[in-house]
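Novice: the sequence and its predicted three-dimensional model are supplied below.
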Amino acid sequence: MSDNVEAGYEAGPDAVETEYEVGQDNVQILGLDVHNPVFGISALTIIAFVFFSLVFREQSTEFFEWLRPTLTSKFDWVFMIACNIFVVFSLLLIVTPYGSIRLGGEDAKPDYSYAGWFSMLFAAGMGIGLVFWGVAEPISHYGSSLGGVAVGEGGVRTDWAPLGAGLGDTEASKDLAMAATIFHWGLHPWAIYAVVALALAFFSFNRGLPLTMRSVFYPIFGEATWGPLGHIVDVLAVFATIFGLATSLGLGATQALAGLNYLFDVPVTDGMKVLLIILITAIALISVVAGLDKGVKRLSEINMVLAAALLILVLIVGPTVAILTGFFNGLVDYVVALPALSNWVGREDTNFLQGWTAFYWAWWISWSPFVGMFIARISRGRTVREFVTCVILIPTVVGALWMSVFGGTALDQVMSGTGQGLSDAALELKMFKMFEAFPLAGLLSFVGIILVVIFFVTSSDSGSLVIDTITAGGKTDAPTAQRVFWCVLEGAIAVVLLLGGGLGALQAAAIATGFPFAIVLVLMCVSIFIGLAREKRRS
């Protein structure tokens, strides 16, 4: 079976093989190589969504305004439990014997250097979000009713409790604001990505199964994986990916336009938002056509250089000592606050739990097929221990540094009174308002806009590559026209959601697709454990 893929799982005492061939369900249509019926169902459903959302804009707006609070208020416990499972499961893999298993086999070598690997991983995983929320989130939490603090003898903080008590404009409020921000960008989101990426990399590189979402469930469902059940999994993955991406693309367009308005008085209108999304999608198309190594990799590396330069500039011109002190304190506060922030029982701060945490977890889950498959494609040759450590722990620390530099600087300005209008500014304007207190404020703002745009492009093009792989049945060399199709469709959905409800509609779409996929990811943990256990027994 030269073209068949080897499953290599045991049925009783004997190993069995799957007779599934990569591309066996594919159909050639107008030069496209599509996986039947995943491509058709996904494409037609999404096109219908775009059409009806444009035709019935008022009804769409009302629906999105109802959807988000309904899901986050009734199912916040699902997101909380699932994401806690992902963190515990991923960290356990580091310390178990399974950590020595190498993705691709014992002799596999990494395809990319650490520098290239980290650049692509980080740019795809959180780029736009870090730039958008780096200032906006800590400022939003500061002085809110997020939490309280227990102070022991001598004024030494002993614990965070109870959440919901409120701290006012105090140093303790600043500390908890940073801890809560790091919580949303730390272990939990990267554990979500790690679960999906590890599952895809292991079952593709070690077991020879197609690089698509259904493959990771072969240990649980066997040959049924290639039937209707697998189609459902892949279609859900496409929906989650494209709506999660649209959310981020909408955020990026909103912030980029706000920056252009701030610097050059470009009018902030729906028409300008649409034009900006069209222009950036066109740039993404060029990268998509260039491919992974020439397009996505180069843009990711450019973006990391720009991000590092902006980070260093803010660190130097900002309150450097306070930032560095806040970084280390923030990590400690994050660890101390982690049990309380991860708990969902008896919480009084429902706005934070449902409006922030539940939304974030749903958003990360909706991004997980895209980011997970992308990370899987670039991670051959890493051991499980190396993979999990680098995908979870290192990005958490780097994300905490970014939030400490941008959020810490903004909080320092608010507390000292130098940040004029920072607290009251719109979310998308907060970063630019923070730059006002710095020399070369215009240059910093311009670099920030360029950073958002390139993050926009890298998210769009890498997302198109991933969706194309899923809808082509795991083939990574499908016709370029298919990647172009998905890239255009991503931009169209971002436009529709912005026009049909703005930021709230974008967030509602991410939650709606993230909810069912949370259950899929829990099952994925079971499948990974079975696969790694059988792999270890063979070694």
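Specialist: Sure, I can see it. Just so it is clear, the model here is predicted, and its values are computed rather than measured.

Novice: going forward, measure contacts and count neighbours with C-alpha atoms only.
Specialist: Will do.

Novice: got a list of contacts for the helix or strand where Thr70 lies?
Specialist: Remark: Thr70 resides in helix 57-74, with elements defined by DSSP states H and E. Helix 57-74 is contacted from outside by 53, 354-355, 358-359, 499-501, 504-505, 507-509, 511-512, using Cα atoms under 8 Å, 6 or more residues apart in numbering.

Novice: take this one as well and set it beside the first:
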Amino acid sequence: MDHVKVGRVGPFPRVSRPVFLTSVILITLFIIFGALFNQQAEMVFNQAKAFVSLRFGWFFIAVINTTLLMSVYMILSRYGDIRLGHQNEEPEYKLISWIGMLFSAGIGIGLLYWGTAEPLYHYMAPPLGEGETVASAKLAMNISFLHYGIHVWALYGMVALALGYFHYRRGLPLAIRSTLYPILGKRIYGGWGHTVDTLAVFGTMFGVVTTLGLGVLQINSGLESLFGIPNNVSVQIILIAIITVLAGMSLFLGLDKGIKRLSDINIFLTIILLSFVIILGPTQFIFNSFIENIGNYVHQVIPLGFWTESYEGQENWQASWTIFYWAWWISWSPFVGVFVARISRGRTIREFTLGVLLIPVAILFLWFTAFGGSAVHMELMSVINPDIASPGLVEAVRADTGSAIFKLMESYPLTSVFNLLIVLMIVLWFVTSSDSASFVIDMLTSGGDTDPPKVQRLFWAGTEGVIAAVLLAAGGLTALQAASIVSGLPFAVVILVMMYSLLRGLSRDHLILYRQQQWFITEESAEHNSASELPDEDLLKGPPAIKEASE
């Protein structure tokens, strides 16, 4: 089997020169453009973002729903028992660690930033009907569930499954290019493969940098309310530097000692904070509404999932919210997909798909109900009963989205203690997101190497911090966010091709396994033991890898 050619570039010992150099050049040019000409950059990329959102919103919706249908098919199909690795192999990571790392690479930080703010926003300004009513409260939870629910994780799961399948069962590099092998063959090691991997690096870098920049704004808001620390760019750049150093330390320790341990800590702290809010908050309401919210979501998931605003006569709301989310998650899917594939060896396709699709979603739904649902409930009660004073959560969201969760905690005891815990969790989530992204970018720029040199990982972690600091100081984060959204459009096409490739690969794999089983159960197998009648030798040994028929 061929491999991506790697070599030394300066201090970096193992990189794919076309992908590495192209990525560095494009990123550098973007930093210069965004920092020195930030107003022009913001205008250009916002126009591009509006064009993509308004003209291709239907396409993003179609791609997202296709990944969900494909996920359901994988669970129910004959391919479900195929394992990502040897057929008798055990999962590499235990379930709790696997879940923790799923969140570290996926949308763990979204829990803290949007878990309270988004339901409140849709409650006060819904896309349909009047705001601050019982109907808008239910719709707010439905929309929040849609944006963080099974559609998102179906997308991540399909990208990760394709990567894991072609890596663990076919022995191909753990890179986006490998998923196109059934179509392109050995051409994945040429220009097409370099282009796809560079696009993945672009989306991953700009997605994580934008999140890092927005995240320090929320951390700064929390520190201001706790300790009176000024909310300004200087403090935010210091925070970026601290997070970058911590991410570098975690990267230096490696996947098992660094990212895994921090992910385990994050899950532990998440359970503590979630339990605190449920026990000391409106407990009965949380559990009642959790069940009702799930029922409403299941009932509305198809209408909302296919909703395009076509009969409303305008698409401004969806362009700002649902289409924005779909493009955002698509631009992040190479990063999340590579990382999730890296930690999922040994799981069957059915087990993997069910786990990715259901476990994070259940936790996210409970979190959104406990935080966002409770916040909406408090505001709704003040509207229904004038004797109940408004907690001021809607005003907090209008003023500063990131401050919503800190404002909510003012309704609970030990406010300062748990706000400090929230700040710590935000930092840890960002550290794990940053080092996960650095790990993935390094894998992509080193030809799919699953254990790339640490100096390269540190370089990408530092690059993320520098880009975030420079663009935050120059006011260019909006342009960066728009650029990552625009990059989601070409990768949406790649995802469709990727799923088609996966089906082709699985079809051939299942046929070989079926023939192997038939050979073993036949009564005449002992008599017919010539080499020409034996099952595929590589398949008997296990991956890597099942050879292509042409080889």
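Specialist: Structure's in. What do you need? Being a predicted model, the structure only gives us computed values, none of them experimental.

Novice: next helix or strand past the helix holding Thr70 of the first structure?
Specialist: Following helix 57-74 of the first structure in sequence, per DSSP H and E, is helix 76-95.

Novice: residue contacts, the nearest residue to Asn343 of the first structure once chain neighbours are set aside?
Specialist: Ranked by Cα to Cα, 6 or more residues apart in numbering and with sequence neighbours excluded, the top spatial neighbour of Asn343 of the first structure is Met80, at 7.4 Å. In this structure, Met80 of the first structure makes contact with Ser342, Asn343, Trp344, Ala358, Trp361, judged by Cα under 8 Å, 6+ apart.

Novice: residue contacts, the third one?
Specialist: Yep, that's Trp344 of the first structure we're talking about. For Trp344 of the first structure, the contact set (Cα under 8 Å, 6+ apart) comprises Asp76, Trp77, Met80, Leu353.

Novice: how about the first one, what's its match in the second structure?
Specialist: What it means is Asp76 of the first structure. Counting by TM-score structural alignment, Asp76 of the first structure lines up with Gly57 in the second structure.

Novice: and what of Ile470 of the first structure?
Specialist: Using TM-score structural alignment, the equivalent of Ile470 of the first structure in the second structure is Leu444.

Novice: now its match. Nearest residue, chain neighbours left out?
Specialist: Here the residue nearest Leu444 of the second structure, using Cα to Cα, 6+ apart, is Ala175, at 5.7 Å.

Novice: what about the counterpart of that neighbour in the first structure, how many residues nearby?
Specialist: Taking TM-score structural alignment, the alignment pairs Ala175 of the second structure with Thr212 from the first structure. Number of residues near Thr212 of the first structure (other Cα atoms under 10 Å) recorded here: 27.

Novice: Thr212 of the first structure and Gly474 touch, don't they?
Specialist: Yes: using Cα atoms under 8 Å, Thr212 of the first structure makes contact with Gly474 at a distance of 4.7 Å.

Novice: about what we covered before: buried ones in the strand or helix carrying the match of Ile470 of the first structure, by neighbour count?
Specialist: Counting by DSSP H and E, the element that carries Leu444 of the second structure is helix 415-445. Neighbour-count burial for helix 415-445 of the second structure flags 415-416, 418-423, 425-445 (criterion: 16 or more other Cα atoms under 10 Å).

Novice: please apply the same query to stretch 309-318 of the first structure.
Specialist: Leu310, Leu311, Val314, Leu315, Gly318.

Novice: can you find the partner of the fourth one in the second structure?
Specialist: Matched across to the second structure, Leu315 of the first structure falls on Ile278, judged by TM-score structural alignment.

Novice: quick one: contacts for its match?
Specialist: Ile278 of the second structure touches Ile286, Ala370, counting by Cα under 8 Å, 6+ apart.

Novice: the host helix or strand of it vs the first structure, mean deviation?
Specialist: For Ile278 of the second structure, the host element (DSSP H and E) is helix 260-280. The superposed helix 260-280 of the second structure is, by mean Cα distance after the TM-score superposition for the first structure, a mean 0.6 Å from where its aligned residues fall in the first structure.

Novice: now the most centrally placed residue in the second structure: closest residue in space, sequence neighbours ignored.
Specialist: By Cα atoms, centre = their mean, the second structure has its centre lying nearest to Gly106, at 3.3 Å. Of all residues not flanking Gly106 of the second structure in the chain, Val336 sits nearest, at 5.9 Å (Cα to Cα, 6+ apart).

Novice: ok, the aligned residue in the first structure for that neighbour - how many residues close by?
Specialist: Superposed on the first structure with TM-score structural alignment, Val336 of the second structure falls opposite Val371. By other Cα under 10 Å, 31 other residues sit near Val371 of the first structure.
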